[in-house]
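>>> here is a sequence together with a model predicted from it:
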Amino acid sequence: MLELVDVCKRYPINHGRGERVILDHVNLRVERGEKWGILGRNGAGKSTMIRIISGSDRPHSGRVIKDMSVSWPLAFGDAFQGSLT
């Protein structure tokens, strides 16, 4: 199982005078054997969420629970939409 519980991530902007919320209390549960894709517009937080799941980045708050390995995509699906990456 892979579970994100109330995960939040933000980045500083304007030389530290503000912040941009990238992930805002994200909850997700993926059971063993399930396959998921992450879709969204540019800047929606897809890469940030993948980095947090992989452990290469940490959330500001919330938890990531993993008791299985995670495989990353190796190919594109059948459709492409220019506004999504």
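Received it, and whenever you're ready, just let me know what you need. Quick caveat: nothing in here was measured; it's all calculated off a predicted structure.
>>> for the rest of this, base every contact and every neighbour count on C-alpha atoms.
OK.
>>> residues in contact with residue 28?
Residue 28 is in contact with 2, 3, 4, 5, counting by Cα atoms under 8 Å, 6 or more residues apart in numbering.
>>> below is structure B, check it against A:
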Amino acid sequence: MTPEMERLLERMQTGWRPRRDEIDMRIRQRTLFDWSFAPSFSRPDAVLIGRPESRYGVIRTDVVLWIDEHLEWALCVDNFWWLS
């Protein structure tokens, strides 16, 4: 995890709700459509699967670090995901 993601995670843990323009530009933001939770077979952590914004097919995120209580966004090891 990058230092920028560590700081973002710390802010989320305080109850801060991110907006697109408030996330460090070094953290990639993507949108995941038609998503659901999926087990991580190598570890007891959860991951997300869904359809990315500009591709066909299904992708799988890396481990979920933090997810919004309203399921609107998630910080994963690989990216920050807006959930749609």
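Yep, that arrived. Treat the numbers as computed from the prediction; the structure is a model and nothing was measured.
>>> got a TM-score for the pair?
Aligned and superposed, the two chains score 0.27 in TM-score terms (TM-score structural alignment, normalised by the length of structure 2); 43 aligned residues with a Cα RMSD of 4.1 Å.
>>> if we can go back for a sec, need the contacts of residue 28 of structure 1 in JSON lines (columns: secondary structure).
Shown next, in JSON lines, are those (DSSP: H, G, I helix; E, B strand; the rest coil):
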{"residue": "2", "secondary structure": "strand"}
{"residue": "3", "secondary structure": "strand"}
{"residue": "4", "secondary structure": "strand"}
{"residue": "5", "secondary structure": "strand"}
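>>> any chance of those in CSV, plus neighbour count?
Formatted as CSV, the contacts of residue 28 of structure 1 follow (neighbours: other Cα atoms under 10 Å):
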residue, neighbour count
2, 17
3, 18
4, 20
5, 16
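>>> tell me which of those is nearest to residue 50 of structure 1?
Nearest to residue 50 of structure 1 among the contacts of residue 28 of structure 1: residue 4, at 11.2 Å, using Cα to Cα.
>>> quick check: that closest one vs residue 19 of structure 1, distance?
Residue 4 of structure 1 sits 22 Å away from residue 19 of structure 1, taking Cα to Cα, to the nearest Å as the criterion.
>>> next: residue 51 of structure 1.
Distance of residue 51 of structure 1 to residue 19 of structure 1, given as Cα to Cα: 19 Å.
>>> for residue 13 of structure 1, same thing?
For residue 13 of structure 1 relative to residue 19 of structure 1 (Cα to Cα), the value is 5 Å.
>>> ditto for residue 2 of structure 1
Per Cα to Cα, residue 2 of structure 1 is found 28 Å from residue 19 of structure 1.
>>> same deal with residue 6 of structure 1?
19 Å.
>>> these two - which one has more neighbours?
Using other Cα atoms under 10 Å, the more surrounded residue of residue 6 of structure 1 and residue 19 is residue 6, with 16 against 12.
>>> lovely, talk soon.
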